[in-house]
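Enquirer: dropping the sequence and predicted coords here.
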Amino acid sequence: MIIVTTETVPGKETKEYKGFVRGSTVQSKNIGKDIMAGLKTIVGGELKEYTEMMEEARQKAIGRMVEDAKAKGANAIVAMRLESSAVMQNASEIIAYGTAVTVED
């Protein structure tokens, strides 16, 4: 699956638009990692526990978006975007979305 943030895939011709596709996940941290991250805020530095959690969430959301595109018969996704939002304390939603298309050389 080709995924680009541009409106077209460079070097490819868009043959058919399949429509909007998306994938999302809501991730939260476990209490142990949350305590460690809380302590890190006192001394400063990267909160690796949160960085890892958000990377995992992005990968899940993108994977679900790709499955949506495959189900529609697409071989590429154009104009892909990622967004995040807090849905409750210590939990974030990541959504990946774009337009499913079929492309050829």
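Expert: Yes, it's here.

Enquirer: please count neighbours and contacts with C-alpha atoms only from this point.
Expert: Fine.

Enquirer: other SSEs contacting the longest strand seen in the chain?
Expert: Assignment by DSSP state E gives strand 13-28 as the longest strand of the chain. Secondary-structure packing of strand 13-28 (3 or more Cα pairs under 8 Å, 6 or more residues apart in numbering; DSSP states H and E): helix 48-71, strand 91-104.

Enquirer: how about the last one: buried residues?
Expert: In terms of neighbour count (16 or more other Cα atoms under 10 Å), strand 91-104 has its buried residues at S92, E93, I94, I95, A96, Y97, G98, T99, A100, V101, T102, V103.

Enquirer: next one: the nearest residue to A69 once chain neighbours are set aside from V21, what distance?
Expert: The spatial neighbour of A69 that comes closest, neighbours along the chain excluded (Cα to Cα, 6 or more residues apart in numbering), is A100 at 5.5 Å. Spatial separation of A100 from V21 under the definition Cα to Cα, to the nearest Å is 6 Å.

Enquirer: here's the one I want to compare it with:
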Amino acid sequence: MIITNIESVPGRTIETELGLVQGSTVRGKHIGKDIGAWFKGIVGGEIKGYSELLMEGRDQALERMEADAKSKGADAVVNVRITTASVTGGAAELMAYGTAVKLAPIASAE
């Protein structure tokens, strides 16, 4: 499946738009990571535990969006965006969304 953040697939023609597809996950913080983050806040630097948490969340949201697109018969998802929102003080939602499309067949060279 082709997934892109631009409005088209280079070299391909969009035959049909199948509508909005999305995937999301809610991730919570681990108390051990919170303690580590507190110390990092004092001395500065990247909070690797949170970076990993967000990367895993983005990957899962994209996988779920792709599954939604496949269920609609899509060949690609264009104009993909990823957002985050706080759900509670200790959890955040990561959402991936875009437009599922059916691509025209590739013309064969004769």
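Expert: Received, thanks. Keep in mind the model is a prediction, meaning the values are calculated, not measured.

Enquirer: would you pull the TM-score for this pair?
Expert: Overall, the chain-to-chain superposition scores 0.96 on the TM-score scale (TM-score structural alignment, normalised by the length of the first structure); 105 aligned residues with a Cα RMSD of 0.8 Å.

Enquirer: before we move on, back to that, please say which position in the second structure the residue nearest to A69 of the first structure maps to.
Expert: Taking TM-score structural alignment, A100 of the first structure has A100 as its aligned residue in the second structure.

Enquirer: any idea how far its match is from I6 of the second structure?
Expert: With the distance defined as Cα to Cα, A100 of the second structure ends up 12 Å from I6 of the second structure.

Enquirer: who touches both of the two?
Expert: Between them, A100 of the second structure and I6 share these contacting residues under Cα atoms under 8 Å, 6 or more residues apart in numbering: V78.

Enquirer: re the thing from before, so which of the helices and strands packed on strand 13-28 of the first structure gets nearest E13 of the first structure?
Expert: strand 91-104 (5.3 Å; Cα to Cα).

Enquirer: any idea of the angle that closest one forms with helix 48-71?
Expert: With axes from the mean of the first three to the mean of the last three Cα atoms, to 10 degrees applied, the angle from strand 91-104 of the first structure to helix 48-71 works out at 40 degrees.

Enquirer: by contact count, what packs against strand 91-104 of the first structure?
Expert: Using 3+ Cα pairs under 8 Å, 6+ apart as the contact definition, the elements that strand 91-104 of the first structure packs against are strand 13-28, helix 48-71, strand 76-88.

Enquirer: tabulate these in CSV, adding columns for mean neighbour count and distance to M1 of the first structure.
Expert: Compiled in CSV, those are given as follows (neighbours: other Cα atoms under 10 Å; distance: least, Cα to Cα, whole Å):
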stretch, mean neighbour count, distance to M1 of the first structure
strand 13-28, 17, 13
helix 48-71, 18, 7
strand 76-88, 16, 5
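
Enquirer: now the helices and strands packed on strand 13-28 of the first structure in CSV, with distance to G11 of the first structure?
Expert: What follows is these, written out as CSV (distance: least, Cα to Cα, whole Å):
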stretch, distance to G11 of the first structure
helix 48-71, 20
strand 91-104, 9
